[in-house]
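Trainee: sequence-free structure coming up:
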């Protein structure tokens, strides 16, 4: 318990601000909402940039590449099968009406938790978090969540005109 409290106390304030923003953003998406194409693509672009920065930080190691690739493939298959944009409609002004969903909240919390745990682990046990299995594991989760969001964003962008349900 003591270690847990030390970790929480030594977490920088900006990490808690990011967590608060991700929770706020995810909760907002649980209700139907209207977004511009930029508002749909921008979060995915940011997460894609972060995943490629993380990949560069790992020096493009094979476990990281394999994990991200496997996560990306699984995400595309998953998005193709559940069709998350089936209730998305494009308005006359080009903005998109999206149904409320919990995927975003779950994905953003998963990304935050995995990367937070990896950062803490890197500080406390660098050999363990640097192992091939650990690198593959968090790369798989990061790849899945990031490419799920990106694939879903592209699916929303293909929405046609119509009336929202």
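Mentor: Here it is on my side, so go on. Bear in mind that the values here come from a model prediction, so they are computed numbers and not experimental data.

Trainee: C-alpha from now on. contacts and neighbour counts both.
Mentor: Noted.

Trainee: so where do the helices sit in the chain?
Mentor: Ranges of helices in the chain, per DSSP state H, are 2-9, 13-28, 37-57, 62-82, 103-124, 126-129, 132-157.

Trainee: flag every buried residue along stretch 39-53.
Mentor: Across stretch 39-53, burial judged by 16 or more other CA atoms under 10 Å covers 40, 41, 44, 45, 47, 48, 51.

Trainee: sorry, that was for stretch 125-139
Mentor: 129, 134, 135, 136, 137, 138, 139.

Trainee: in JSON lines: those, plus distance to residue 123.
Mentor: Shown next, in JSON lines, are those (distance: CA to CA, whole Å):
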{"residue": "129", "distance to residue 123": "9"}
{"residue": "134", "distance to residue 123": "14"}
{"residue": "135", "distance to residue 123": "15"}
{"residue": "136", "distance to residue 123": "18"}
{"residue": "137", "distance to residue 123": "18"}
{"residue": "138", "distance to residue 123": "16"}
{"residue": "139", "distance to residue 123": "18"}
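
Trainee: before we go on, here's another structure to hold up against the first:
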């Protein structure tokens, strides 16, 4: 990228990123990386990250205004994410333990999903910071909404779908 006023350099983008964003990015990457390891967790802990990611994306879209395009894109992304997540769940079963906790095999897909969510969110913020008119651009809104629906729904559906058949929260 050039360093003229119209196109900020990579350094400009990084140095103008609000400080609170960096710990959030680091935590998201750590949480995604932790899912690459075998672990034993409570059901609440298993679902915490996917639920938080869904809530953050829906909040972000609502904050920017849910146009018809964004709503349609979000719905389409959610449906596609749910289908993809349920398909992916077949390859990563979770085992229920006698004490109610869950034995989860580590997998790189959650890390990839978290990384994609972080990258998409960061790029969205940078793009809107550089060109605020994108907030009314139909293609931008639609693509953003599709990804905002797809990625968290993929993670949430994969988590639900990996639970043992007949598993009851309790």
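Mentor: The structure has been received and is ready for your questions. None of the values given here were measured: they were computed from a predicted structure.

Trainee: just to revisit the earlier point, closest to residue 15 of structure 1 among the buried residues of stretch 125-139 of structure 1?
Mentor: When the buried residues of stretch 125-139 of structure 1 are compared for distance to residue 15 of structure 1 (CA to CA), residue 138 wins out at 18.4 Å.

Trainee: would you agree that closest one is in contact with residue 113?
Mentor: No - assessed by CA atoms under 8 Å, residue 138 of structure 1 is found out of contact with residue 113, at 10.2 Å.

Trainee: in structure 1, what stretch matches stretch 44-64 of structure 2?
Mentor: Aligned using TM-score structural alignment, stretch 44-64 of structure 2 spans residues 38-58 in structure 1.

Trainee: roughly how far is that stretch from the heart of the chain?
Mentor: 9 Å (CA atoms, centre = their mean, to the nearest Å).

Trainee: residue in structure 1 paired with residue 88 of structure 2?
Mentor: Match for residue 88 of structure 2 (TM-score structural alignment): residue 82.

Trainee: relative to residue 103 of structure 1, how far out is that match?
Mentor: Going from residue 82 of structure 1 to residue 103 of structure 1 by CA to CA, to the nearest Å gives 11 Å.

Trainee: between the two, which is the more surrounded one?
Mentor: Neighbour count, other CA atoms under 10 Å: between residue 82 of structure 1 and residue 103, residue 103 has more, with 16 against 9.

Trainee: trace the more buried one over to structure 2, please.
Mentor: Under the alignment (TM-score structural alignment), residue 103 of structure 1 maps onto residue 109.

Trainee: how about residue 91 of structure 1?
Mentor: Residue pairing (TM-score structural alignment): residue 91 of structure 1 is matched to residue 97 of structure 2.

Trainee: just give the nearest non-adjacent residue to its match, would you?
Mentor: Of all residues not flanking residue 97 of structure 2 in the chain, residue 103 sits nearest, at 6.8 Å (CA to CA, 6 or more residues apart in numbering).

Trainee: picking that back up, just the helices of structure 1: most buried one?
Mentor: helix 132-157 (a mean of 23; mean count of other CA atoms under 10 Å).

Trainee: what sits against the residue nearest to residue 54 of structure 2 when sequence neighbours are not counted?
Mentor: Spatial nearest neighbour of residue 54 of structure 2, excluding adjacent residues (CA to CA, 6+ apart): residue 152 at 5.0 Å. Counting by CA atoms under 8 Å, 6 or more residues apart in numbering, residue 152 of structure 2 touches 50, 51, 53, 54, 57, 78, 81, 113, 117.
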